[in-house]
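Enquirer: Give me the fold of what follows.
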Amino acid sequence: MATQTGLGEPRGPWFISPDLRPERFGPVVVPDGGGDPRPPGRRHRVLLAGLAVVALSVGSGGLAGGWVAGRDELSTAASASLPADLVAAAAQVLPGVVSVTVDAGSATANGSGFALDDQHHVVTNDHIVAKAAGADRGDLLVLVETADGRQFDAQVVGREPASDIAVLRVPPDAGLTALPLAKPGATRVGEPVLAVGSPLGLPGTVTAGIVSAVDREVRLGNNRHTAVQTDASINPGNSGGPLVNARGEVVGVNTAIATIDGNGSIGIGFAIPIEQVQQVADTIIGKGG
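Expert: All right, here's what the predicted structure looks like:
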């Protein structure tokens, strides 16, 4: 029987709850796995006092827990009382969601992504592929795995670090189903949503929750973002996967969680709003093809 050796260290830009008064909240850079560089007085000004801020849901070593349950299993975490429309939404979106693994030789990263269109483009988070930015292109391997276990090499079409969005292209025979996108401004607080992806290396995992807030001001790394907040469980490996509503429409791209002492999901997750995702992806595709 396999023995779990740890889930790995969460990595990527950290989430820091913003103090909206610029004079009290200047630029902050927190390295991966490092501590908060601000003096104690400033740390106490953070709106989410007591949260040992977070980490994006991707990390080297993050797959270790996943292999225990078996690579080929589809894991659906939802209560028995899950509304029928969410069951239908899960069935609709799973064929368009993939696991993403980036291997740059000396470093690897794992996350999720989803099919954007019928031109074989896949949206994911930039921080998943960021390690490859300075790598020798000959050493770079980007692999996507579909919900039914098939694997394909993927090409990085382009990246937008400031928005934490990247676009991949997969071969046509991947046969991914493009996911419908929610209309701009249509997401409402309290509506049910699903987070779909590969947390801890478990492909095809679905978790349910609600939209906790929209237009939530947060800081990820060096950048301020307006995010969709959700209590759907998001963990390492979910980054880049879709947050979808009960109609199976993507309302955002899961990108970060708040944690206490780095202990995983506590029901505060953040997704990049689909309006921003679509605009950035269209720009990337226009430049990169």
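Enquirer: use CA for all of it now, contacts and neighbours both
Expert: Noted.
Enquirer: which residues in this protein form strands?
Expert: When assigned using DSSP state E, the strands of the chain occupy the ranges 15-16, 97-103, 108-115, 121-125, 141-146, 151-153, 155-160, 165-169, 192-197, 205-220, 223-230, 242-245, 250-257, 269-273.
Enquirer: looking at these, which is closest to residue 33?
Expert: Distance to residue 33, taken as CA to CA, is lowest for strand 15-16 among the strands of the chain, at 12.4 Å.
Enquirer: What helices and strands are in contact with the closest one?
Expert: Judged by 3 or more CA pairs under 8 Å, 6 or more residues apart in numbering; DSSP states H and E, strand 15-16 is in contact with strand 205-220.
Enquirer: Find me whatever residue is spatially closest to residue 277, sequence neighbours aside.
Expert: Leaving aside its sequence neighbours, residue 277 sits nearest to residue 165 (CA to CA, 6 or more residues apart in numbering; 6.9 Å).
Enquirer: Please provide the structure for the following sequence as well, for comparison with the first:
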Amino acid sequence: MTETYLPPRQQPRQPPVPPWTYPAPSYLPPEPPKPKRRLGRGAVALVAAATIAAAGVGGTVGALVAGDDGAAAPTASATTTSDTKAVDVSSIVDKVKNSVVQVNVRTANAEGLGSGVIIDASGRILTNNHVVSAAEELTVTLADGRTVPASVVGTDPSTDLAVIQARGVSGLTPAKFGDSDAVHVGDEVIAIGSPGGLQGTVTTGIVSALDREVNVAGEEQRQSPFPQARSGGGSTVTYHAIQTDASINQGNSGGPLFNSAGEVIGVNSAIYSPVSGPDGSAGSVGIGFAIPSNDAQQVIDKL
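Expert: Sure, this is the predicted structure:
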């Protein structure tokens, strides 16, 4: 289901900057394509605002490519060597793309979508709680284009995670989960999801920070993550996230963040956006947050 980050109803007194956006589900009507840019039919589908996806769209993974030290070689026999090599993104994507799905949500008067990752061959799928929490009808679109019905197995609103079950399927390709405690700042990451309804979109980037505390209002509150700006009842979602410079956009919520070995090390769930539209829509500015895979595995076991 689509994810959107609703703008805070109150602005924090200090500092006067916009808070992290929470991917609270919202269903937006389709918008016409912008001039000089053609989008596929699914691109203008109602998409949940800013989810966290984790990597620069189409970005090259240049952070680990060794560069020339700039010294001029005095003879033709001098050579430059490197101990690092670029990550082969295309190979990793070929390996993991079938484990990523699009989650489609329908309510009484709206539709939305998000992303998810397959965790076993029988069709259990991990996604964000905010993607499916308001669903009255739930389906999943697999990487091969099939759309099948699904149901919610369990949710954990406190960590913004949920497990759903795709029905009538078998032999699916589950993702391999990695150790998020072994992640380092500067590691290259790959995200696959359905931003703007464009299923199977691949983005790349790096881990820009670790153990970043993210506080967002729960579904009953959906206001500013700053304590002094909150009002009313409702739960609060708090977790220590992997921060990435990923290009994350509406529809990426619940999708996986892969490391360079093709292992899931995070679940994209929120972004920081200094500007949001009147309808709560927001876009990536290169600061995204993913729930660590080790935390997600604990929730999976519990659910």
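Enquirer: Superposing both, give me the TM-score.
Expert: Scored against TM-score structural alignment, normalised by the length of the first structure, the superposed chains reach a TM-score of 0.75; 240 aligned residues with a CA RMSD of 2.6 Å.
Enquirer: on that earlier part again, which position in the second structure pairs with the residue nearest to residue 277 of the first structure?
Expert: Alignment note (TM-score structural alignment): residue 165 of the first structure maps to residue 161 of the second structure.
Enquirer: same thing with residue 241 of the first structure?
Expert: Match for residue 241 of the first structure (TM-score structural alignment): residue 255.
Enquirer: For that match, which residues are in contact?
Expert: 52-53, 100-101, 114-117, 127, 191-193, 267-269 (CA atoms under 8 Å, 6 or more residues apart in numbering).
Enquirer: just residue 128 of the first structure next, same as before
Expert: Here residue 128 of the first structure is in contact with 58, 102, 109, 110, 111, 239, 240 (CA under 8 Å, 6+ apart).
Enquirer: so how far is residue 274 of the first structure from the last one?
Expert: Counting by CA to CA, to the nearest Å, the gap between residue 240 of the first structure and residue 274 of the first structure amounts to 12 Å.
Enquirer: Those two: which has the busier surroundings?
Expert: Set residue 240 of the first structure next to residue 274 and count neighbours by other CA atoms under 10 Å: residue 240 wins out with 38 against 25.
Enquirer: tally of neighbours for the closest residue to that one other than its chain neighbours?
Expert: Using CA to CA, 6+ apart and skipping the chain neighbours, the partner closest in space to residue 240 of the first structure is residue 124 (4.0 Å). Counted with other CA under 10 Å, residues neighbouring residue 124 of the first structure total 33.
Enquirer: So what does residue 124 of the first structure match up with in the second structure?
Expert: Aligned counterpart of residue 124 of the first structure in the second structure: residue 127 (TM-score structural alignment).
Enquirer: Test my guess that residue 194 of the second structure contacts residue 251.
Expert: Yes - when contacts are counted by CA atoms under 8 Å, residue 194 of the second structure is listed as touching residue 251 (5.1 Å).
Enquirer: And these two? Which one has more around it.
Expert: residue 251 (37 against 32).
Enquirer: and the more buried one, how far is that from residue 282 of the second structure?
Expert: The gap separating residue 251 of the second structure from residue 282 of the second structure is 11 Å, by CA to CA.
Enquirer: What of residue 195 of the second structure?
Expert: 12 Å.
Enquirer: okay, and the common contacts of these two?
Expert: The contact sets of residue 195 of the second structure and residue 282 overlap at 249, 250 (CA under 8 Å, 6+ apart).
Enquirer: So those two - more neighbours on which side?
Expert: Higher neighbour count among residue 195 of the second structure and residue 282: residue 195, with 33 against 27, using other CA under 10 Å.
Enquirer: The second structure: which residue goes with residue 149 of the first structure?
Expert: By TM-score structural alignment, residue 149 of the first structure lines up with residue 145 in the second structure.
Enquirer: my bad, residue 86 of the first structure
Expert: By TM-score structural alignment, residue 86 of the first structure lines up with residue 89 in the second structure.
Enquirer: who's in contact with its match?
Expert: 61, 190, 260.
Enquirer: Kindly confirm whether my reading is correct that residue 139 of the second structure touches residue 101.
Expert: No - with contacts counted by CA under 8 Å, residue 139 of the second structure stays clear of residue 101, the gap being 10.2 Å.
Enquirer: Those two: who's more crowded?
Expert: Remark: of residue 139 of the second structure and residue 101, residue 101 carries more neighbours, 30 against 22, as counted by other CA under 10 Å.
Enquirer: That's all I had, so thanks and see you.
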